[in-house]
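K.L.:
Sharing a model prediction with you, sequence too.
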Amino acid sequence: MHWNIVSPYQDTTSNNPEGEWLLPYLPKDKHNYSLLSRRSKNVNWHERSSPVTDYREWLNLWEQSRRAVTTCQGGMVTILPQLASVIGLQQRFFGPQFPLVAWWFNTNLYKGYKCWLASAALKDVNRFIVHNRLEREVYSQWLGVPINRFEFVPMPTRILPITEQEDTERPFILSVGSAFRDYPLLFEAVKKLGLRTIVASGPKTLEGLEIPSMVEVPLGIKNPEILSLTQRARLAVLPLRQEGLIAGTVAALEALSLGCPLIATDRPGPDDYIQHGKTGLLVRPNSLTALVEAIDHLWHDDTLRGQMRKQSRQYAEEQLTLKAAGAALGGILDQVANEWEHSPQRLKHCIR
């Protein structure tokens, strides 16, 4: 089957688009693919001033989706829920039918008319790909869609070469990120232990917090510097509050992929990726005692840290690569194509 891949990360205004997504790793024996680019500038979804998609972006998504629908000769794969929603609406209102797979389906649980609109737009999606297991059950109930249409696939991450070693002369704890972070708890823990700590976060997240003397907060550092710190840290801590459906997944994956010993709050997000005692340590939420004990133990146990560095890197190389994600998606596309072949809604002609 031919699949149109529709991504908000690809555009025609840049000389250096952000790679080819999973295309090099998708199986070619049963399927072929076309990547549909944007005609407007890429949107950095993590650096926008507002988490809400504004009307200009919705118009850009509508235009991109319309081109995808009118050129569809088989099925459609969308990246992020906005494109899946827009294409789902076009299916409902304009009539073309094709199998639709929504990759990286991660969204807020809206209420009222937004919930109704999401349910209407997404009711015919054949598969939703989520990167945390809890999302299967929650989104199934929220949208009123059978849970067997939701598939968990581990989120792929870049497996970069490890070029630096643990800083043994000036050892430090590293904590990275902003969303739902429990930095007050971390600050209390490192104050008790007196351990040097570097926190790479945004000013809004740290605003109003009392920063202990042993904590450094280098604001505005870029990703290459964070990757360097992750390799040189004695250990990383991912302190998380309980708000939000999922939190901390991306930060956890970066630490695992670079073999950095990791302590994280035991909550949806890290719990899908950290094997307690092997690739990291999971601690009770809101527990200063548990966090202090975990940091103190891992800080002083050289053998355990060495084992975690090896095991977390091995796990990432086996389970979190683009190749692994491409193989998983390929298997899902096989299932969807087979189901569609026997579906009464199957297209008999190319959509023009």
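P.N.:
Here it is on my side, so go on. Numbering: from 1, shown residues only.
K.L.:
When you work out contacts or count neighbours from here on, use the C-alpha atoms and nothing else.
P.N.:
Fine.
K.L.:
ok, Tyr33 - how many residues close by?
P.N.:
Using other C-alpha atoms under 10 Å, the number of residues around Tyr33 comes to 18.
K.L.:
List the residues that contact it.
P.N.:
Shown in contact with Tyr33 (C-alpha atoms under 8 Å, 6 or more residues apart in numbering): 2-5, 23.
K.L.:
now Lys192
P.N.:
Going by C-alpha under 8 Å, 6+ apart, the list of residues near Lys192 reads Val292.
K.L.:
ok but it is inside a strand, no?
P.N.:
No. Using DSSP: H, G, I helix; E, B strand; the rest coil, the secondary structure at Lys192 is helix, not a strand.
K.L.:
hold the first one in mind and look at this next one:
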Amino acid sequence: MSQSQETPQDTSQDSGQEAAPAAKVRVLLVAWFLRPERRWLGEFLPPERFECSYVGLDERVDSTRMRTPGKKWWQLFRLALKARRHLARHPQDLLVTAFPQVGFTVGLVNLLSFARLPHVVWYFNCGHEYQGPRKWLSRVAYRSVHRFIVYTMHERSVYARVFALPESRFHFTHLTGPELKAGEFRGARERFGLAPRYIAALGSSGRDYDTLFRAVEGLPVQLVVVAHPSALPSGPVPPNIKVMTSIPQEDYLRVIAEAELVAIPVNNRETASGQMTLIQAMSLGVPVVATRCIGTEDYIRHGENGWFVQMGDVEHWRRTLRSLLDDPEARRRSATEALRFAQERLTDRAGAQVLADLAGELSPLTDRGPGRPG
């Protein structure tokens, strides 16, 4: 080689040029409850790695009913169309929707409009196995969903069979929600005229209030039930039971926070029920007694952060409730352990870490440079 010839060299370091920063993963979160003050998982995703945008609804969506009424379906299809318009204007790397109904409407709209991007459905709990046309339509709509976040190990195989999808698409993690502080939810007794000591039972999906009503009859404590009328047993209500059918979410949490115990009676052998009330009680440091079933087995360690009773066993419920009401030290220990468990595993901050890990798995664009298409 002659002296006039030069060997090619990498001069990027010599010239002082820095490597281009890694491109951020663009995440679109779609849920009816999103608000400027409620950014859900996006609030906890590291901003140096993720760029989040949001699509929600301005009007209130009724999420208390066991079945989805026509008005709500109309709202959810409008939400899905709103999300699709956003995607057309602002391409994304990952789509995250909340609850099966939103996953269904968004999945169907994206399928019909040939949208192609990784889609994760959060809060995927169907309450019961779908049948007939609804099952067939769901199989169509969910075909393009890449991951379903489920909250019990058992549901992975159930939903894989029901929706004819690989079990690997169903990812188990503990149910998460906003971090709650018990001191911020006070005044339920005065607001609703509740007894000084009461047991709270809340929620509608898959509940077994018939068993619980019979178990507390004659106990020297009030039972406060917050549920949709369709979830309640027919016939007269025992005198030590107070039923409320519709209260704001903040009051719902007040009722939990001031209870001696939270009871979660379940009669559902198909899918999971009761986890939302369970994590709210744990997060507020309230002891929990729950039916041993699909929806509670992955959360409660019997005698440590809660107690199990057998499904439909009136006497087992009665003995357990009476024993715990007479043992404040056992309630205190359980409440402390439940709160620790909730702070470690049941907050949206923990959920955001799960989403960050999934983004690395589902979006190969995480390592893509700044010259990405779209």
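P.N.:
Nice, I can see it. Computed from a prediction, not measured in an experiment: that's the story for all the values here.
K.L.:
Put one on top of the other, what's the TM-score?
P.N.:
Scored by TM-score structural alignment, normalised by the length of structure 1, the superposition of the two chains gives a TM-score of 0.84; 337 aligned residues with a C-alpha RMSD of 3.0 Å.
K.L.:
Out of the contacts of Tyr33 of structure 1, which is nearest to Glu135 of structure 1?
P.N.:
Relative to Glu135 of structure 1, the closest of the contacts of Tyr33 of structure 1 is Ile5; by C-alpha to C-alpha it sits at 22.8 Å.
K.L.:
wait, doesn't that closest one sit right on Leu36?
P.N.:
Yes. Using C-alpha atoms under 8 Å, Ile5 of structure 1 is in contact with Leu36, at 6.0 Å.
K.L.:
Aligned to Ser334 of structure 2, what sits in structure 1?
P.N.:
Correspondence of Ser334 of structure 2 to structure 1, assessed by TM-score structural alignment: Met308.
K.L.:
my guess is its match contacts Gly280, does it?
P.N.:
Yes. Under the criterion of C-alpha under 8 Å, Met308 of structure 1 makes contact with Gly280 at 6.5 Å.
K.L.:
list residues touching both of these two?
P.N.:
Common contact partners of Met308 of structure 1 and Gly280 (C-alpha under 8 Å, 6+ apart): Pro261.
K.L.:
Same drill for those two, tell me which one is more crowded.
P.N.:
Between Met308 of structure 1 and Gly280, counting by other C-alpha under 10 Å, Gly280 is the more crowded of the two (31 against 24).
K.L.:
Counting by contacts, list what the lengthiest helix in structure 2 packs against.
P.N.:
Ranked by number of residues, the top helix in structure 2 under DSSP state H is helix 70-89. Contacts defined by 3 or more C-alpha pairs under 8 Å, 6 or more residues apart in numbering; DSSP states H and E place helix 70-89 of structure 2 against strand 50-55, helix 100-112.
K.L.:
Any idea which of these gets closest to Ala352 of structure 2?
P.N.:
strand 50-55 (11.1 Å).
K.L.:
By how much does that closest one deviate from structure 1 on average?
P.N.:
Compared with structure 1 after fitting, strand 50-55 of structure 2 deviates on average by 2.1 Å (mean C-alpha distance after the TM-score superposition for structure 1).
K.L.:
re earlier: deepest-packed of the helices and strands packed on helix 70-89 of structure 2, please.
P.N.:
helix 100-112 (a mean of 22; mean count of other C-alpha atoms under 10 Å).
K.L.:
could you list every residue that touches the spatially most central residue of structure 2?
P.N.:
Centroid check for structure 2 by C-alpha atoms, centre = their mean gives Tyr123 as the closest residue, at 4.0 Å. Listed by C-alpha under 8 Å, 6+ apart, the contact set of Tyr123 of structure 2 reads 98-100, 149-151, 175.
K.L.:
Trace Lys118 of structure 1 over to structure 2, please.
P.N.:
Heads up, residue 118 of structure 1 is Ala, not Lys. So, by TM-score structural alignment, Ala118 of structure 1 is matched to Ser138.
K.L.:
residues contacting the closest residue to that match other than its chain neighbours?
P.N.:
Using C-alpha to C-alpha, 6 or more residues apart in numbering and skipping the chain neighbours, the partner closest in space to Ser138 of structure 2 is Phe104 (6.5 Å). Taking C-alpha under 8 Å, 6+ apart, we find Phe104 of structure 2 in contact with 138, 141-142.
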